[in-house]
Structures are given as structure tokens and as C-alpha cells.
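Engineer: Sequence first, predicted model second:
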Amino acid sequence: MNVHAPLALSLLNASASAFAADVAEALSQHPKRLSPKYFYDEAGSELFEQITRLPEYYPTRTELGILRSRGKDINAIIPKNAALIEFGAGATTKVRLLLDECDVGAYAPVDISGDFLQAQAAELRRDFPGLKVLPVNADFTAPFDLPADIRMMPKVGFFPGSTLGNFEPHEACAFLRSARAILGKDALMLIGIDLEKDEKLLHAAYNDAAGVTGKFNMNVLVRINRELGGDFDLSAFTHRAIYNKERHRIEMHLIARKPQTVHVLGRSFAFRAGESIHTESSYKYSIERFAALARGSGWEPKASWTDADKHFSVHALMAVE
């Protein structure tokens, strides 16, 4: 018998209701899946910040290095007094490098976390007093309206962190098409893309020695227990990240150590020993494969920059008719 009383979705707020509905659907699938967007509650966001500082995790420091060293080149192709629109704005470390170097007239960070957005916007207004900072509280993967103040300005999208790699290829194409429609004619897009590389480097980056990535992965179960009345036994699952060479992607999984039944919102979900919950995919691209994806999504590659080891890349794309 389930010891947790069923929670009525109607009593949950909209965000919790979406979380509940998505979890119930995802755990009913075969194979089971959970969306990586649910990693990022307060604890998950802090764990991810720890990941970005790990010696094994190259993407963040490598992308920062590219933005820092190529700032003048990026500024050279950005229209003067442009509006910079960041999709899925998080910590401001990367965008500050662009704001320091580039001739930007306004900055519109877009994210679903309204309180976080407002706090970040306040800090940027203090540090860049001449900059219009216009946060947009919205799901950046869906259509949204740009602030009226920037609609007539040249527009530059910014999507760092290789977040596009977390989308399935058809989803990545759909996002790029949506961004093209939101930004409009003659827009520019700056986007970070992780590159294919030695599998040992990839394995180490997602299976760090300190176990922080494992805690980050497991945190989604902690969140389900806390917010949805789940009874996941964390000790009965283990983190595993593998490279799927055929599909050019790292896959993160939570593996059941033993047969068990888990209860969430009054529903039961059975697990076999060794059964997986697929929590995230992180696609790695070659420059050529990403260029082909961009062209098929309404964008023309204009420039790209990589680090000396070609571990990571930043691309400038131009919207085409």
C-alpha cells in the first residue's frame, strides 16, 4: 500500500503541476525518461555550478576562454547598439564578457525563473549603468514576446553552454527555427556547441572523481520525493554516464540496483534490477554537422571559433529568409 496520500494536481501551482504531469508520463514510458530541465531547482543549480569548476569538466572554462580571447572578433560582426537576447539566462559570467567587449544597447535575459532573473538584472544594472536590462520571464523553448523597447533594435541571440546539445536533433532544429522567428529578419545568433573528442575526456567530464555529477543527477529524485511526495530510495539507484558513439552523445542514466516499486502522487512505478531512467543526453557535434543543422533551421553560418584543442566552439549564425 502507498503510504503517501495522493496529491491533487489541482492544488499544486502551475509549475508543480507541469512537473508532476511530466514525471508521471516519463516514468510510465519504456524506457523510462526524465527531462533534464528538472535538474535545476536551487540545489541542482548549485551542484551544476560546482560541476563547472571541476578539473574534469572542460566546457565552461573552455567556452569562457573563447569568449574572452575572441571578444573583439565577435564585436566586429555585431551591429552597433544591438539588443542582446539570452535564451535560458543563468549566471551572468559569460554574458558579462560580451557586455564588456561589445557595443550592446540592451540586454534581455529570458528564463522561466522570475525571481532569479530579477536578481541578476539588478546586479547588471548596477554594474552596467548605461545598459537597458529588460528581463523576460518565459520558457525560452516556446514562442515569447520581446520587450517593446527593443523591437526596433538590431537583435543578437545568445545561447551559450552547449545547451543545444541537450536537445534531440529534431528539437534542436525546432528551437533554432523558433529563435529565428522571435529574433526576426537579419538577426544574428551566438551559440556555444560542444565538439566531438576523445571518449576518455567525455567520460571523465560526466563521471568526475568527486562524484558531483552523480549527486546532480540523483537530485532529480530528491526533488520528486520532496515536491511530489515520492518515495525513491536513493541508495537503490546509481549514476551512470556513457558515450553513445553511434548517436554522438553522452547519456546520463540513473540505474536501479535492485527490483523495486516507487510511488509518486499515488501512482506506482515498477523497476527491474538494472533498469534505467534516462535523464539527459548531451550531443557532441563536428563543425560541419552543426553547420548543416543550422542551415536546415533557417540560419547561415557566418563565423566560428574554437579553443586550440578544438574541444569547444562558438558559432555566429545569420538569419536567412
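Structural biologist: Nice, I can see it.
Engineer: drop to CA atoms for contacts and neighbour counts, all remaining ones
Structural biologist: Fine.
Engineer: before we move on, which element is F269 in?
Structural biologist: In this structure, F269 sits in strand 267-271 according to DSSP states H and E.
Engineer: Counting by contacts, list what that strand packs against.
Structural biologist: Here strand 267-271 touches helix 14-28, strand 260-264, going by 3 or more CA pairs under 8 Å, 6 or more residues apart in numbering; DSSP states H and E.
Engineer: Reformat these as a markdown table; add distance to V320 and mean neighbour count.
Structural biologist: Shown next, in a markdown table, are the helices and strands packed on strand 267-271 (distance: least, CA to CA, whole Å; neighbours: other CA atoms under 10 Å):
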| stretch | distance to V320 | mean neighbour count |
| --- | --- | --- |
| helix 14-28 | 35 | 16 |
| strand 260-264 | 46 | 18 |
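Engineer: Check it against this one:
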Amino acid sequence: MFRIDRNLTADELHKSLRADVAEGLTARPKRLPPKWFYDEHGSSLFEEITGLPEYYPTRTERAILEERSDEIARAADAVALIELGSGSGVKTRLLLDALGRHGTLKRFVPVDVSGDFLAASARRVADDHPGLDVHAVVGDFEHHLGLLPVNEHDGREMLAVLGSTIGNQAPAARGVFLRAVHAALDPGDTLLLGADLVKDPERLVAAYDDAQGVTAAFDRNVLTVINQRLGGDFDPGAFDHVAVWDPEREWIEMRLRARSHQRVRVADLDLEVDFAAGEEMRTEISAKFRRDGLTAELDAAGFTLTHWWTDPAGDFALSLSTVR
């Protein structure tokens, strides 16, 4: 069975975009949240990024799942899988198949802000798993966790946040998010969390600034989204993509750097913004983790980390934590 709820309607999506762009373009320094990369074109670009030789996280996480998915299924013993930021769901299928072999899975709830992309990928899952209740939800998981259809079956649930999506939040925001996840689940439920680990900065920068320029196109796509949805007149080609490692915070920053002085108008906001030559606007952070630090963050939010799986090189980790 397949159904889709739109907790984030087109009107709500537009209001959220307006608020984020107005706040971000008038901030000092300027910034935009990374969720606005992901219109249909942006989602397709990200899928292309995941196959690039420099971008190790997706293939590394997938390799861990290929080796450990049955072990994860046994440890979670879940009747429902909820995935935040579902995307194309390729890695999720490994979990769904393992939970199916384990014999407990009844329901799959994929959640994503990109409605068309989500609907297509969730419908494919439903077609491939005819006995599974697939309940897709279009929503912003940073704000709509309380609206998710959880705890509707007897038994444990597993909520998955894969791809190191958790790294797109600064520490304070991560704490708020993890506490909200904890509040949405019941004691004994589990959180499966993908986390990119600290490593050689040269490899990290390369992963976010590939030689083919796909990540640069993905980064500039946020300007196209503003142009199309808010009547902006950004010239995406007038901005360079920059990836920088911050050793103190241990995160990558993606930025757009203005090549020359320019004035940009966003008609729907009645807003004009100046960019100085060389001025940079942050479009994403991607924090990298150490086991001790992540364990402490989970503990503070009410989780107990019980399992930790990594690849042989120690590039990436999947952790399973239980709600206390």
C-alpha cells in the first residue's frame, strides 16, 4: 500500500523559503540553509555527486550497510522504519530487505522536503514490496517531527538519518534536533545515524569540490531556486563555489563567492542585496565526527549508543542508539 501526506504544503514551503532567504541574505555574514538545494534538479545533481570518485561518504556508508544490514535489523528488531531525508532511497532498500528477512517489518515512512522526488522513490519501494505499508511524508524534518505517523503499530520502531545529514547542523541545532527525535519516539525505539568521521582535510575538501564541477553546480542551484520561486535575478555564473575546512569546528563549509560587486533583487521579498567583490555566502556546513563526541551528544539527548559500525579505513560510521 502506498500513500503520501504533505505536511509541508506548497504554500508552507513558499513561506519557509521566503523566511529563510530574507533572514539569510540580510545576515552578516550572509548564509542560506542547505535544504533549498533540493528541488528536483538539485536532488538529481546530488545523486550524481554520490557517484563521483571524490565523494566517498555514500559508497562507504552503502558498503557498511551491505555488510551489516542483517546485524542492524536484528539489533533494531523494528516493525517500522522511518527515514528522514530519504532521497532516492537506494541505501534504504538494503535496510528494508534486511528487516524483511528478519520478519518484523510492517511499515516504511520516508520523509523528505522534495515532494516530487520523494513520491517517485517511495512509489518504487511500494511496487517492489507489495506487502509493505509505505507512508511517504513531504515535510521539513527539522520542524515537523511531531507530525510524523509514528508509533502506529505495536513494536519497536527505527528512525534512520543516513548520509551524515546530521552534520548539516551546528552543534546547538543538532542538540535541539536530537531531543526532538527522542520526543517523537518511545523507550526502546532506536536511532540509526550515519556520521562522516574526521580525516585528512585534503580528502574532505576534494569531496566537496570535485574536479568535474558537479558540486559547484549543486551549490549554485540554490540561487536558481531563489530566482524561480521568489523572483530573484541572481546570475549563478557570477559566483564561484568554494569548499573550506574549518579545523577548529571540524566541519566543511560550502560557500558561494561573488566574482565582482553586484546588486541582486528578490522581487517577492521586495529586497535588494549588495555583494562586494569576493564576498562569500555560506550555503552548507558538513560537520565531521569523532566517536566520543557523538556518543556524548546522543547521551545528552536521551539516547544510549549500543552499536558502532565503520569501514576498514575508518572513514564513516553507522551507529545504533536506543531511546532511554
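Structural biologist: Nice, I can see it. Note that this is a predicted model, so its numbers are computed, not measured.
Engineer: For the two chains, what TM-score is obtained?
Structural biologist: Their TM-score after superposition, calculated using TM-score structural alignment, normalised by the length of structure 1, is reported as 0.91; 308 aligned residues with a CA RMSD of 1.6 Å.
Engineer: hmm, back to that, so which of the helices and strands packed on strand 267-271 of structure 1 gets nearest N219 of structure 1?
Structural biologist: Ranking those by proximity to N219 of structure 1 (CA to CA) places helix 14-28 first, at 13.9 Å.
Engineer: what span of structure 2 lines up against the closest one?
Structural biologist: Helix 14-28 of structure 1 lines up with residues 12-26 of structure 2 when matched by TM-score structural alignment.
Engineer: Equivalent analysis for stretch 189-207 of structure 1, please.
Structural biologist: On the basis of TM-score structural alignment, stretch 189-207 of structure 1 is assigned to residues 191-209 in structure 2.
Engineer: try stretch 220-235 of structure 1
Structural biologist: Using TM-score structural alignment, stretch 220-235 of structure 1 pairs with 222-237 in structure 2.
Engineer: for the matching stretch, which positions count as buried?
Structural biologist: For stretch 222-237 of structure 2, a neighbour-count test (16 or more other CA atoms under 10 Å) marks V222, L223, T224, V225, I226, N227, L230, G231, G232, D233, F234, P236 as buried.
Engineer: Turn those residues into a markdown table, including secondary structure and distance to V244 of structure 2.
Structural biologist: Shown next, in a markdown table, are the buried residues of stretch 222-237 of structure 2 (DSSP: H, G, I helix; E, B strand; the rest coil; distance: CA to CA, whole Å):
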| residue | secondary structure | distance to V244 of structure 2 |
| --- | --- | --- |
| V222 | helix | 18 |
| L223 | helix | 20 |
| T224 | helix | 23 |
| V225 | helix | 23 |
| I226 | helix | 24 |
| N227 | helix | 26 |
| L230 | helix | 29 |
| G231 | coil | 30 |
| G232 | strand | 27 |
| D233 | coil | 27 |
| F234 | coil | 23 |
| P236 | helix | 20 |
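Engineer: related to what we said a few turns ago, mind putting the helices and strands packed on strand 267-271 of structure 1 in JSON lines, distance to W299 of structure 1 included?
Structural biologist: What follows is these, written out as JSON lines (distance: least, CA to CA, whole Å):
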{"stretch": "helix 14-28", "distance to W299 of structure 1": "31"}
{"stretch": "strand 260-264", "distance to W299 of structure 1": "42"}
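Engineer: Quick check: which of the ones you listed is nearest to L254 of structure 1?
Structural biologist: Going by CA to CA, the one of those nearest L254 of structure 1 is helix 14-28, 12.2 Å.
Engineer: which outside residues touch the closest one?
Structural biologist: 9-10, 32-34, 38, 227-228, 264-265, 267, 269, 277 (CA atoms under 8 Å, 6 or more residues apart in numbering).
Engineer: again, but for stretch 175-195 of structure 2
Structural biologist: Contact partners of stretch 175-195 of structure 2, identified using CA under 8 Å, 6+ apart, comprise 61, 76, 78, 142, 145-146, 150-151, 156-167, 288-289, 297-298, 300-303, 316-324.
Engineer: cutoff 7 Å now
Structural biologist: 76, 142, 145-146, 156-164, 289, 297, 301-302, 316-324 (CA atoms under 7 Å, 6 or more residues apart in numbering).
Engineer: out of these, which are buried?
Structural biologist: Counted by 16+ other CA under 10 Å, the contacts of stretch 175-195 of structure 2 give 76, 142, 145, 156-164, 289, 297, 301-302, 316-323 as buried.
Engineer: In helices, which of those appear?
Structural biologist: Of those, the ones assigned to helices by DSSP state H are A76, E297.
Engineer: which ones are touching the closest residue to D196 of structure 2 other than its chain neighbours?
Structural biologist: Among residues not flanking D196 of structure 2 along the chain, F316 sits closest, at 4.6 Å (CA to CA, 6 or more residues apart in numbering). Under the criterion of CA under 7 Å, 6+ apart, the contact partners of F316 of structure 2 comprise P57, T60, E61, A195, D196, L197, T310.
Engineer: could you redo the last one with a cut-off of 6 Å?
Structural biologist: A195, D196, L197, T310 (CA atoms under 6 Å, 6 or more residues apart in numbering).
Engineer: per the alignment, the last one corresponds to what in structure 1?
Structural biologist: Spelled out, that is T310 of structure 2. Aligned by TM-score structural alignment, T310 of structure 2 pairs with T306 of structure 1.
Engineer: pretty sure its match contacts S313?
Structural biologist: Yes: if you go by CA atoms under 6 Å, T306 of structure 1 and S313 touch, sitting 4.4 Å apart.
Engineer: mind listing the helices for structure 1?
Structural biologist: Under the criterion DSSP H, structure 1 contains helices at 14-28, 42-52, 59-69, 71-77, 93-101, 114-127, 169-183, 199-206, 212-228, 287-295.
Engineer: Map T52 of structure 1 across to structure 2 for me.
Structural biologist: Using TM-score structural alignment, the partner of T52 of structure 1 in structure 2 is T50.
Engineer: er, G65 of structure 1 I mean
Structural biologist: Using TM-score structural alignment, G65 of structure 1 lines up with A63 in structure 2.
Engineer: ok, now how distant is that match from H153 of structure 2?
Structural biologist: Shown here: A63 of structure 2 relative to H153 of structure 2, a distance of 30 Å by CA to CA, to the nearest Å.
Engineer: Comparing these two, which residue is more hemmed in?
Structural biologist: A count of neighbours by other CA atoms under 10 Å puts A63 above the other of A63 of structure 2 and H153, at 15 against 11.
Engineer: Excluding chain neighbours, give the residue nearest to that one in space.
Structural biologist: Nearest one to A63 of structure 2, counting by CA to CA, 6+ apart, is D311 at 7.6 Å.
Engineer: so how many other residues sit close to that neighbour?
Structural biologist: 16.
Engineer: re the thing from before, going through the contacts of helix 14-28 of structure 1, which ones are buried?
Structural biologist: K32, R33, L34, Y38, L228, V264, L265, I277.
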